[in-house]
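Colleague: Show me the folded form of this:
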Amino acid sequence: MSESVSINAADWVNLPDIAERFGLPITKVHQLIKEGSLLAVRREGVLRVPAELVANDIVLKHLPGVLTLLRDAGYNDEEALRWLYTDDDSLPGKPAVALGGDLAREVKRRAQALAF
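Modeller: The predicted model follows:
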């Protein structure tokens, strides 16, 4: 992903820390990114993941599905991250934050609607 992605994630987690938190080898974290279950961007030359996307030591339940829907709508990874971190007045903030709560299915519905 491009170093120029400009999003306002509250915090960033590097891949070795994710591997440790998940109890996985680093190669499995790279595989999650490669297969589209997780998004990462370079910050200061290091691949990092927005902390909201890896809450409770797991990838958010609905994230892989939302990423698939966004890709089906023609979004690349950079655009998907921007969509996830763009404030939405009808949600409490950003879709990425809402994915971790009761509005996760609503975020998924909105991502699905982008394809139409």
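
Colleague: Please make it C-alpha for all contacts and neighbour counts, starting now.
Modeller: Will do.

Colleague: Off-centre distance for the longest strand along the chain?
Modeller: Identified as the longest strand of the chain according to DSSP state E is strand 46-50. What separates the centre of strand 46-50 from the centre of its chain is 10 Å, taken as C-alpha atoms, centre = their mean, to the nearest Å.

Colleague: Another for comparison:
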Amino acid sequence: MTESASTTGQAVEPAEWIDLPDIAERLEIPVTRVHQLIRDRNLLAVRRDGILRVPVELIATPSVRKHLPGVLTLLHDAGYNDEEALRWLYTADDSLPGTPAEGLSGSRATEVKRRAQALGF
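Modeller: Purely as a prediction, here's the structure:
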């Protein structure tokens, strides 16, 4: 997958990861529901050190980040797999500023969604 022309930074790993049982505890849901969130592309999980993990900042108690499911759907529709979606979410973009993952939690969420949507064209 090629990166957007406006991408100006390097992809960085999330600062902190959380595993699925800890997500279930934090969100007060069964771990099977966490698996369902991942299957439904409402939450992004990738293997790190052989364990399925989620970047902590994608979780917003009591749920996942509000705009994350829509962005993940747009990235999937554009042909991104989970690792590529993670890379896109964590690649700094000076015009945003910051990373799309950071933008999901603030007033830039609409712009992040717009950019994810543009990847499909």
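
Colleague: Any idea what the TM-score is?
Modeller: Scored against TM-score structural alignment, normalised by the length of the first structure, the superposed chains reach a TM-score of 0.90; 111 aligned residues with a C-alpha RMSD of 1.3 Å.

Colleague: in the second structure, what residues pair with the longest strand of the first structure?
Modeller: The aligned range for strand 46-50 of the first structure in the second structure is 51-55, by TM-score structural alignment.

Colleague: hey, where'd the strands end up in the first structure?
Modeller: Under DSSP E, the first structure gives strands at 12-14, 41-43, 46-50.

Colleague: in the longest one, what's buried?
Modeller: Spelled out, it's strand 46-50 of the first structure. By 16 or more other C-alpha atoms under 10 Å, the buried positions in strand 46-50 of the first structure come out as 47-50.

Colleague: hang on, the earlier thing: ok, residues contacting the longest strand of the first structure?
Modeller: Contacts to strand 46-50 of the first structure, defined as C-alpha atoms under 8 Å, 6 or more residues apart in numbering, come from residues 9-15, 38-42.

Colleague: got a winner among these for most neighbours?
Modeller: Neighbour counts for the contacts of strand 46-50 of the first structure (other C-alpha atoms under 10 Å) peak at Ala40, which has 25 neighbours.

Colleague: How about that residue: what's its closest non-neighbour residue?
Modeller: Val49 (4.6 Å; C-alpha to C-alpha, 6 or more residues apart in numbering).

Colleague: ditto for Ala104 of the first structure
Modeller: Using C-alpha to C-alpha, 6+ apart, the closest residue to Ala104 of the first structure is Ala98 (5.7 Å).

Colleague: wait, the one you found sits on Lys108?
Modeller: No - Ala98 of the first structure is beyond contact range of Lys108, at 10.1 Å (criterion: C-alpha atoms under 8 Å).

Colleague: before we move on, the earlier item: dump the contacts of strand 46-50 of the first structure into JSON lines; add distance to Gln112 of the first structure as well.
Modeller: Formatted as JSON lines, these follow (distance: C-alpha to C-alpha, whole Å):
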{"residue": "Ala9", "distance to Gln112 of the first structure": "23"}
{"residue": "Ala10", "distance to Gln112 of the first structure": "25"}
{"residue": "Asp11", "distance to Gln112 of the first structure": "27"}
{"residue": "Trp12", "distance to Gln112 of the first structure": "27"}
{"residue": "Val13", "distance to Gln112 of the first structure": "27"}
{"residue": "Asn14", "distance to Gln112 of the first structure": "29"}
{"residue": "Leu15", "distance to Gln112 of the first structure": "28"}
{"residue": "Leu38", "distance to Gln112 of the first structure": "18"}
{"residue": "Leu39", "distance to Gln112 of the first structure": "18"}
{"residue": "Ala40", "distance to Gln112 of the first structure": "22"}
{"residue": "Val41", "distance to Gln112 of the first structure": "23"}
{"residue": "Arg42", "distance to Gln112 of the first structure": "27"}
